[in-house]
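In: predicted model and sequence follow; I will ask about them next.
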Amino acid sequence: MILKQKNLSELYDKSYHKNNVFEIVLIIIFAVITLIGILNHAMWRDELNGWLIARDSYSFINFFDNIKYEGHPLIWYVCLWFLNQITGNPLAMQFFHWFIAIASVSIFVIFSPFTKTQKILFIFGYLPLYEYSVISRNYGIGVLSIFIFCACFKTRHNSYLPLALILAIMANTNAYCLLISLALGFTLTIEYIFRGYFHYQTKANKYNILGASLIFFLGIFISVFMLLPPADSTLQGGASQWFFQLDFNRLTQTITRIWRSYVLVIIPSDSKPIDLFIFSFLSLGLFTFSLLILLKKPIALLFYIAVNLEILAFTYAKFLGSQRHYGHLYIILIAALWLAHYYDNSPIIIKFIDRINHRLSKITLNGYNFVYHNKKSLLLMILWLQLIAGIVAFSRDLITPYSSSQVTANFIKDNELSNHLIMGSEDFTIAPISGYLNQKIYYPESQKLGSYVLFNNERKIVNDGDIMKQMINIIAEENQDILLIMNREFMERSPNLDIEFIEKFTKSFIYNEKYYLYLVKSVPSLS
């Protein structure tokens, strides 16, 4: 199923350089394909809102305050802030994210223990090829930190400081990587405390462990601090909206996230209870299969169980999420298999089960033997399905714009419409146009010029009538025409305004980032 694990030191071994043609060619092919995807990709609001915060926050303190409304930790936004000191062109963010994706794939291809076939299938699967490379979000840098951790895992035999630093960085990439960082930190702690049982040795002394612990917990503290929303945040219900009631439908929705993460081709509908019930059992089957694969690798198994429980609990209690969120469950499986190959087989778990119930241990052992002989086929099946999903998503993005924001902004520039006061609603769907135009837009929801959108109490939902009233007031006070951008048709009319339809852009994968343009002028007085 796998090849021998490479060490970091092998990068400098001459014999290694004679046999690295496969890795280099594979990385180059990935880089070229994803570059084509990125240059063709029309960014949507979730990509550009962070860029706009970095671009238009009036001070560094204001920048940090704004981040807290985003529901994400610091690192990605700090990177965007530095990029904005160089250029205001959001293409810089895409290139930066492209380099991150290449770095992640390079580490995976060079250092992971998987076979050539498995490496090819993985990197051209949905998450590495599309979701975490073409779409510029903070999840890509989180995956990079996970792969760096796996590649550097052996360093714990000498010092815990490198791994602690990686975990601190990982925790500050996104909420899911915070949970992964906590699980990895917990796993390292258990391994050290029970090192006699696991025949594990390390040269790290108490000062090294203390320093590593301080780095790790500082990273966790900073991440949690940034993730705690302000009191007036309304994003995902703010700080108060959690789901702790026992609900069978919610439970099945949560469990099926395992299937949705591993198998992307056939997925259940969240609105169909029968589908959820069936796919919950299939999800538990996949989970059990994975547990049995790791049965004789107790440390890797501990990590896999701990982090799955964390993420599934968070999914149930707070946020069901999308593929970019629960896709981390698939990355966790890959990471657990990677970490497993640092260890020899251990009978500890089988012996422990045998002490509890001999019959149960025999059933477990039989299950392990079955999985052991079929694990290569299962993993290949998952990887092939991921590949199919990756090809479909990547191809779709080449044909259908992810958002109509870029083509709309280009139309405005080409027709010199940006000289008008631009008003746009619904604000968060208009934000990516502000990013591409590199100028602020008047948002009726906040009744002021802006670019990024913060989900707080200052933002009020408006209807077409409210927008009409604001346009009448603005034209009366400012005596200038308005370019109105709507993510729906504007049906309201007024005898005081001449509203001329200009163009519409409705070819978009994101359903509410389709745009309608209107030129609004004051009707001349007959007197």
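Out: All right, it came through fine. Residues are numbered from 1 along each chain as shown.

In: please count neighbours and contacts with C-alpha atoms only from this point.
Out: OK.

In: what about C177, distance to E426?
Out: 31 Å (Cα to Cα, to the nearest Å).

In: and L91, how many neighbours?
Out: 14 (other Cα atoms under 10 Å).

In: same thing with F122?
Out: Counted by other Cα under 10 Å, the residues lying close to F122 total 25.

In: the more surrounded of C177 and E426?
Out: Remark: of C177 and E426, C177 carries more neighbours, 25 against 20, as counted by other Cα under 10 Å.

In: that one contacts I169, doesn't it?
Out: No - using Cα atoms under 8 Å, C177 makes no contact with I169, being 9.4 Å away.

In: which residues are in contact with both of those two?
Out: Taking Cα atoms under 8 Å, 6 or more residues apart in numbering as the criterion, C177 and I169 do not both touch any residue.

In: check contacts around the closest residue to I332 other than its chain neighbours.
Out: Nearest non-adjacent residue to I332, counting by Cα to Cα, 6 or more residues apart in numbering: Y304, 6.8 Å away. Counting by Cα under 8 Å, 6+ apart, Y304 makes contact with 291, 332-333, 336.

In: what of F147?
Out: Neighbouring residues of F147 by Cα under 8 Å, 6+ apart: 104, 107-108, 335.

In: hmm, try it at 10 Å
Out: When contacts are counted by Cα atoms under 10 Å, 6 or more residues apart in numbering, F147 touches 103-108, 111-112, 141, 153, 166, 331, 334-335, 338.

In: might you specify the subset of those residues located within helices?
Out: Among those, the ones falling in helices (DSSP state H) are 103-108, 111, 141, 166, 331, 334-335, 338.

In: among those residues, find me the one that's closest to T87.
Out: Ranked by distance to T87 (Cα to Cα), these are led by I141 at 20.8 Å.

In: doesn't Y77 make contact with that closest one?
Out: No - in this structure I141 lies outside contact range of Y77 using Cα atoms under 10 Å: 11.4 Å.

In: higher neighbour count, those two?
Out: I141 (27 against 22).

In: K297: what's it in contact with?
Out: For K297, counting by Cα under 10 Å, 6+ apart, the contacting residues are 198, 291, 336-337, 339-349.

In: here comes the other one, which I'd like you to weigh against the first:
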Amino acid sequence: MTKELTGFKFIELLKPNKIFPFLFIFIGLLGAFNHVLWRDEMQGWLVAWRSDTWVELWQNNAPSGHPVLWSALIYLVKGFTGNPLSMQLLHWGLGSTAILCFWRWNPLPAWQKALFSFGYFPFWEYFLICRHYVLAELLTFVFCSSYPLRRRTYIPAAICIGLLTNTHAFAWSLAFAIGLALLFEWCISPLQRSTYKLNKLWHFDLFFSFLLILILAGFAAFSLFQVSDSVDQIPSLFDLRHFLRVFGRIFGGYLLIIPNYNNWLDLFVCGIITSGMLSITIAFLRRSPVALTFFLGGIVSLFLFNYFIYLGVGSRHYGYYYLMFISSIWLAIHPSNKDNSNVQNYSPRSNPFLLKLNSFFPILLTFSLAVHFGAGVHRTMYDFYRPYSAGKATAAYIKEKGWTDAEIFGSRDVEVSTVAGYLDKDFYYPEIQGYGSYAQWKKRKSLNREETLEQLQSYFEGKPSLNKALLVLSRGSSIKGLEPGQAIINGNIRILADQKFEKSWTDPERFYLYWAERLQ
């Protein structure tokens, strides 16, 4: 009997809903110990690590233009290991929790959930890359998982909405989508209103939910208004090229490809394909007005934000379109919708064109999941082979040589901060004309890379007693073509190349070490 029971438990562990989440979490843990942080990740760690109080944390985080929630979480766990691994383990835990919610409550079949889990965003961009985007994924999935609770209380949804606004400016679109969907359902669904009002404290619940959203969203808005210099300026109210460029972000959300905005053909072709994918998605989501409202509200609000305020850079930003796509499907096929009298199960007789579009949806979903799966597995596995940044290797070399107490001149600060973080040491940054570790956006001045030698000369002139300093320069500085052991003379400064670290996925974070010595 015991053997049979043991065997049964073993078989249970091999079921897809057990084995795939386990593999995801296990590989993620290995990745957390292996992944080398790059500048944006290290910035988050250093802001929290160098803050001794909550007031300092707020002051140090404010110039970034991001809400303080992610920095606050790092601040709470920074003493766990006393190095960036604390943040990486925190991020691993948050990403793992998001996937566990996805596997436990998402009604998609196991094979589709497996494709999604090991896809580009949940497996790589929002899992191994340690930034606040994981919070947007987690909170969105928590809302979808707790969706049935809306029948009795809106407080869980209000918490998700409020916290989403405190993760990232782009996450406001997700918060807006959730709020709009719930408001729409309240207006059109007598079942929702009657069920909710069975709660004797529904007046208090509704008031408290609104209050939570106002307080948390208000705090987040105050955080975002600290800076405004990152806002894009569009040439006119309507710019066709810019419109298609933003539309291309939706294409990237579906298929991880961004059209070349300098090529009109690319923009138009991708625009046509995106229109088709949106039409197919909308045809499918018509079965659930709430899910359709969530999708359209999120897509439109983020599109307007991208168009008028900030376009965003990199896949991490257009990944929000993908989160909306997956979450709206989750809501559309959620079991609680079976009891919703407003769910539309249309027939071919009523609208054959929409039914035809809807028939393409399984193909679109599978193709999108497959593209993301291939990119996610490739990028995650590649990270075990090639580090994302050469910052850790550079810092290890400096420690090995016993140079951690040397005077260090670093440029550019936004890239060299990775090395400073791994050394836990302040560098002299010409961009701020002073010492620091993380990039200090409020006081920094952007410098051309060609100015490195000029800034080095000024650095030595300002320190008459300094005779020697270690230079840590990122790729593209004005000191080019020197191999280790070679030297140049600039004014009264002799610069000797020591070592270079070029094994890095990100080109700017390939670092070069030099010794600068004052000539007598």
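Out: Yep, that arrived. This one's a predicted model, so the numbers in the text were calculated from it and none came from an experiment.

In: and the TM-score between them?
Out: The TM-score (TM-score structural alignment, normalised by the length of structure 2) is 0.89; 493 aligned residues with a Cα RMSD of 2.6 Å.

In: ok so, going back, closest one of the ones in helices among the contacts of F147 of structure 1 to H97 of structure 1?
Out: Among those, I141 lies closest to H97 of structure 1 (Cα to Cα), at 8.0 Å.

In: how about the strands of structure 2, start to end?
Out: 408-411, 427-429, 434-436, 468-474, 487-490, 493-501, 511-518 (DSSP state E).

In: what helices or strands is the fifth one leaning on?
Out: Contact partners of strand 487-490 of structure 2 among helices and strands, from 3 or more Cα pairs under 10 Å, 6 or more residues apart in numbering; DSSP states H and E: helix 452-461, strand 493-501, strand 511-518.

In: which residues touch that strand?
Out: Outside of strand 487-490 of structure 2, the residues that reach it under the criterion Cα under 10 Å, 6+ apart are 453-454, 456-457, 479, 482, 494-498, 514-519.

In: kindly recompute the last result at 6 Å.
Out: Contact partners of strand 487-490 of structure 2, identified using Cα atoms under 6 Å, 6 or more residues apart in numbering, comprise 494-496.

In: just these now: which is nearest T394 of structure 2?
Out: L496 (16.7 Å).

In: what lines up against I166 of structure 1 once you look at structure 2?
Out: Under the alignment (TM-score structural alignment), I166 of structure 1 pairs with C160 in structure 2.

In: count of neighbours near the closest residue to its match other than its chain neighbours?
Out: Leaving aside its chain neighbours, C160 of structure 2 sits nearest to L139 (5.6 Å; criterion: Cα to Cα, 6+ apart). For L139 of structure 2, the neighbour count with other Cα under 10 Å is 24.

In: try L355 of structure 2
Out: For L355 of structure 2, the neighbour count with other Cα under 10 Å is 17.

In: cool, and G376 of structure 2?
Out: For G376 of structure 2, the neighbour count with other Cα under 10 Å is 23.

In: and the one 10 residues further on, by the same measure?
Out: Residues near R386 of structure 2, counting by other Cα under 10 Å, number 14.

In: got it, and L497 of structure 1?
Out: L497 of structure 1 has 17 nearby residues by other Cα under 10 Å.

In: quick one: what's aligned to it in structure 2?
Out: Aligned against structure 2 - with TM-score structural alignment as the criterion - L497 of structure 1 pairs with I493.

In: now V36 of structure 2: how far from P84 of structure 2?
Out: As judged by Cα to Cα, V36 of structure 2 and P84 of structure 2 stand 10 Å apart.

In: quick check: closest non-adjacent residue to the spatially most central residue of structure 2.
Out: Nearest to the geometric centre of structure 2 sits Y133, at 3.1 Å (Cα atoms, centre = their mean). Using Cα to Cα, 6+ apart and skipping residues adjacent in sequence, the residue nearest Y133 of structure 2 is Y126, 5.9 Å away.

In: aligned to that neighbour, what sits in structure 1?
Out: Using TM-score structural alignment, Y126 of structure 2 pairs with Y132 in structure 1.

In: so how far is stretch 282-291 of structure 2 off the chain centroid?
Out: Averaging C-alpha positions (Cα atoms, centre = their mean, to the nearest Å) puts stretch 282-291 of structure 2 27 Å from its chain's average.

In: and it, what's buried?
Out: Across stretch 282-291 of structure 2, burial judged by 16 or more other Cα atoms under 10 Å covers 282-291.

In: residues in structure 1 aligned with it?
Out: The alignment of stretch 282-291 of structure 2 onto structure 1 (TM-score structural alignment) spans residues 291-300.

In: can you pull out the helices in the stretch 101-250 of structure 1?
Out: In the stretch 101-250 of structure 1, helices defined by DSSP state H, counting those that start in this stretch lie at 116-123, 126, 139-151, 161-171, 175-193, 206-227, 248-262, listed in chain order.

In: nearest to F22 of structure 1, out of the ones you listed?
Out: helix 116-123 (8.3 Å).

In: what's in contact with the closest one?
Out: Contacts to helix 116-123 of structure 1, defined as Cα under 6 Å, 6+ apart, come from residues 383, 387.

In: mean shift of it relative to structure 2?
Out: On superposition with structure 2, the mean distance recorded for helix 116-123 of structure 1 (mean Cα distance after the TM-score superposition for structure 1) is 0.5 Å.

In: which bit of structure 2 covers that helix?
Out: Against structure 2, helix 116-123 of structure 1 falls on residues 110-117 (TM-score structural alignment).

In: what about the contacts of strand 487-490 of structure 2, which one has the most neighbours?
Out: So for the contacts of strand 487-490 of structure 2 (other Cα under 10 Å), the most neighbours sit at I495, 24 neighbours.

In: with adjacent residues omitted, what lies nearest to that residue?
Out: Once flanking residues are discounted, I495 of structure 2 sits nearest to A516: 4.5 Å by Cα to Cα, 6+ apart.

In: the one you found matches what in structure 1?
Out: Using TM-score structural alignment, the partner of A516 of structure 2 in structure 1 is V520.
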